[in-house]
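Colleague: Next come a sequence and a model predicted from it.
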Amino acid sequence: MSTPTSLPPFVPLDPVGIDDLLTDDELTVRASVRRLCAERIDPYVAEWFEQGALPDVRGLARELGSLGLLGMHLEGYGCAGMSATDYGLACLELEASDSGIRSLVSVQGSLAMFAIWRWGSEEQKTAWLPRMAAGDAIGCFGLTEPDHGSDPGDMRTRARRVAGAGSDWVLDGRKMWITNGTVADVAVVWAQTDEGIRGFVVPTDTPGFSAPEIKHKQSLRASVTSELVLDGVRLPDAAAFPDVRGLKGPLSCLNEARYGIVWGAMGAARSALETALEYATGRIQFGRPIAGFQLTQQKLVDMNVEYTKGLLLALHLGRRKDAGRLRPEQVSLGKLNNVREALEICRTARTVLGANGISLEYPVIRHMNNLESVLTYEGTVEMHTLVLGEAMTGQAAFR
């Protein structure tokens, strides 16, 4: 076996050479999204977070759409038809800027658009997907309720047939913690019916629909989060997804969004790690950079080891998804591990920065606060743990 005459240089933020596993096209996708984030998001996002607002959501959505990022892993109807790995790399770069921006893209593409693409009628697809892919229409996804998060099967939102009015439906209920709700043009709403849980495509200008924005958040502040109120919302039968019944519909969409989180969390982790490394090499204490102290180096190395493992896991799951071999339990493992480890990386990075770690001059505390939400949404730690526990033992620990 021949020995190479020279080795490639060591890259501090890619210590095992994961970039070698990416194709040229994948590297190009990553670079394009990173460039957009550097120009359009990074200079402003700390101010958005501090203000608790996301100005010009529609303008940003159109820019994201022009790059093909909305529903990018879907085919047809104006969608880019790119790979799951491409989509994952995009999520990583978006969340390296801010979890709220990645949430905007995830809810648009993996929840609202995917629901219509996978379960909608041809009429629903042609009416909404091209506009949503371009960013000309914004979507939201109404599943979680004020009293029903981890147990969506017990939702209270109800859709009933209108007596003597053909096949119209009337929806009543509330949904909570809905990203994009206040600015959405269309809502995918899941409701109990006499036929089981069904999904509905609800134009948000329908009488009886409102979406007041949720204020006073300390997490995902650069994101629009809303309550959905459905008070006698009347829809034609054509608004219902024609075939899917039960939780199969909404859970299939959640699995798509969770896959993006597996990648996205590592973007927040990378940003925190990169900030801590840069800070430690420039911060002088006791006459030398703190990067030269053993305890600081241990923190930096531990962060990088967990980031590297999480990124390898995301890439492996991406390859499985592209091959049609990704199971929901595997997505649960990825979401459980990567968000948990990303949050710990951000917390450790905060200690490297000391008091500066709580300042929005640096991204670390913003990522840390955001990940507290990401840890909970799209399935809590407890729920993903029990999904894996059931898969391992064959015993369901919840009903």
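Modeller: That came through, no problem. Residues are numbered from 1 along each chain as shown.

Colleague: From here on, just use CA atoms for contacts and neighbour counts.
Modeller: OK.

Colleague: Just give me the neighbour total for residue 267.
Modeller: Using other Cα atoms under 10 Å, residue 267 is surrounded by 28 other residues.

Colleague: Surely residue 133 touches residue 70?
Modeller: Yes. Counting by Cα atoms under 8 Å, residue 70 is a contact partner of residue 133 at 5.0 Å.

Colleague: distance between the helix or strand in which residue 130 is found and the chain's centre?
Modeller: Counting by DSSP states H and E, the element that carries residue 130 is helix 122-134. How far helix 122-134 lies from its chain's middle: 21 Å, per Cα atoms, centre = their mean, to the nearest Å.

Colleague: Alongside the first one, take a look at this:
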Amino acid sequence: MALAISDAIGLDPYGYAQTHLSEAAQRTLAGLAATLERDVKPLLRDAWETATMPDAVLAALIPLSLMEPGGVSPDEAASTMFSGFRNYVLARTDVSVATLYNAQSGLFRAAVRFGGSAEQAAELDPQIRSFALTGVFALTEPEHGSDIAGGLATTARRDGDEWVIDGQKRWIGGASTADRLAIFARDVADGEVKLFLVDRTADGVTLETITGKVALRPMQNSVITLNGARVADAWRMQNVNSWRDVSRILRTMRSDVAWIAAGLQAGALEAAVRYVRGREQFGRPIGGFQLVQEKLARMLGNAVASLGMAVQLSVRQDAGDFDDTNSALAKMTTSLMARETVALGREVLGGNGILLEHDVARFFADTEAVYSYEGTHEINSLIVGRALTGTSAFV
């Protein structure tokens, strides 16, 4: 008996989509999957070769209104379950595409929704949902990644009704085309972390694209340099006044990455299955070889387990339980399983597994980025270990 394939999300043997999404939400995701297959996937090989993100990608996705889909109730559209499945479907096609969309729908939107005052969120969130206002989340710095909580070096100085920002940010995906840069900086007056939406074109702001990447090649990551850049106090997000407030935003983003890690595994598995059904060796399709089937079964087990973990995390979060440990455990575990899944996929394709034309190579390379971004494996393991033992092992 063939495994059930959901029109919305692909391989779904346990029926997670049917259980946790309304029919309207499933139709929306099915439309997204069809758009990705028709309009986005054909662009990916050249996008990888040239390390550029085609404008046609967002041009295809924005009209779908995925942050406020018609027919889906407002509560479901705003849920982490729906946004999670959305990331899953995007990542099933390509991780750079998922990361690009999530830079707006997840990272930047979360910075405003959870970092802004009620008034700021009410004004800006509709613009973010429609892409009338685009932005990116800029926290990581050239010398501070895992130690950013204590090491954040970008500074903000109040000057009348404005703030003056100095410092650098690194690995900021989508910055080169964003309207606003969500810059986290340390207030020189009180030493606390604040959040500012800085105009990308403001005086004192320069961007440099990072080149030479072997993962997320189409995604344009930038180094942002701020040299006396000015931003009006009205663009300071009022509910970020300490690192604790930043952590409140970050815990929502680790769940996004867990969904992406699950989705890329589904994409790698589907690509591997397509290949083994058509590839013949020794006079028959290699999909009929025992060793190949064992690897595919392990890939499916990892993919379904990762999806189940992401689903249950969203169940908890949509019930109001945003726990750091739960988010860290999900991100840590799904990205670790993703590493094994894509390695198995590359194995079953043999030498052809390194060719872009068979798709698995993209997932194989991109998993290394997912394994590290939004909290490395080690940092997330320390968050989980602290909860288990009651003792912090952070330096």
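Modeller: Yep, that arrived. Note that the structure is predicted; figures quoted are calculated from it, not measured.

Colleague: got any residues that touch both of residue 133 and residue 70 of the first structure?
Modeller: Residues touching both residue 133 of the first structure and residue 70 (Cα atoms under 8 Å, 6 or more residues apart in numbering): 79, 109.

Colleague: show me where the stretch 101-250 of the second structure has strands.
Modeller: With DSSP state E, counting those that start in this stretch, the ranges of strands along the stretch 101-250 of the second structure come out as 135-138, 155-159, 162-173, 180-187, 193-199, 205-209, 221-232.

Colleague: Can you redo those as CSV, where the extra columns are mean neighbour count and distance to residue 381 of the second structure?
Modeller: Shown next, in CSV, are the strands of the stretch 101-250 of the second structure (neighbours: other Cα atoms under 10 Å; distance: least, Cα to Cα, whole Å):
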stretch, mean neighbour count, distance to residue 381 of the second structure
strand 135-138, 28, 23
strand 155-159, 20, 30
strand 162-173, 22, 22
strand 180-187, 24, 24
strand 193-199, 25, 24
strand 205-209, 17, 31
strand 221-232, 21, 26
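
Colleague: can I get the ones you listed in TSV with distance to residue 246 of the second structure?
Modeller: Shown next, in TSV, are those (distance: least, Cα to Cα, whole Å):
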stretch	distance to residue 246 of the second structure
strand 135-138	11
strand 155-159	16
strand 162-173	16
strand 180-187	9
strand 193-199	8
strand 205-209	23
strand 221-232	20
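
Colleague: where along the stretch 251-399 of the first structure do the helices fall?
Modeller: 294-322, 328-353, 364-374, 381-393 (DSSP state H, counting those that start in this stretch).

Colleague: Quick one: list the elements packing against the third one.
Modeller: Same thing as helix 364-374 of the first structure. Judged by 3 or more Cα pairs under 8 Å, 6 or more residues apart in numbering; DSSP states H and E, helix 364-374 of the first structure is in contact with helix 99-106, helix 248-282, helix 328-353.

Colleague: Let's have the helices of the stretch 251-399 of the first structure in JSON lines, adding distance to residue 12 of the first structure and mean neighbour count.
Modeller: Converted to JSON lines, those look like this (distance: least, Cα to Cα, whole Å; neighbours: other Cα atoms under 10 Å):
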{"stretch": "helix 294-322", "distance to residue 12 of the first structure": "8", "mean neighbour count": "19"}
{"stretch": "helix 328-353", "distance to residue 12 of the first structure": "15", "mean neighbour count": "23"}
{"stretch": "helix 364-374", "distance to residue 12 of the first structure": "18", "mean neighbour count": "24"}
{"stretch": "helix 381-393", "distance to residue 12 of the first structure": "30", "mean neighbour count": "16"}
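
Colleague: still on that earlier bit, residue 266 of the second structure is nearest to which of the strands of the stretch 101-250 of the second structure?
Modeller: Nearest to residue 266 of the second structure, of all the strands of the stretch 101-250 of the second structure, is strand 162-173, at 23.5 Å by Cα to Cα.

Colleague: In the first structure, what stretch matches the closest one?
Modeller: Aligned using TM-score structural alignment, strand 162-173 of the second structure spans residues 168-179 in the first structure.

Colleague: just stretch 368-379 of the second structure next, same as before
Modeller: Using TM-score structural alignment, stretch 368-379 of the second structure lines up with residues 372-383 of the first structure.

Colleague: Can you pull out the residues in contact with the matching stretch?
Modeller: Contacts for stretch 372-383 of the first structure (Cα under 8 Å, 6+ apart): 99, 150, 219-220, 254, 257-258, 261, 336, 339-340, 343.

Colleague: Give the aligned equivalent of residue 143 of the second structure in the first structure.
Modeller: Using TM-score structural alignment, residue 143 of the second structure sits opposite residue 147 in the first structure.

Colleague: ok, now how distant is that match from residue 157 of the first structure?
Modeller: 11 Å (Cα to Cα, to the nearest Å).
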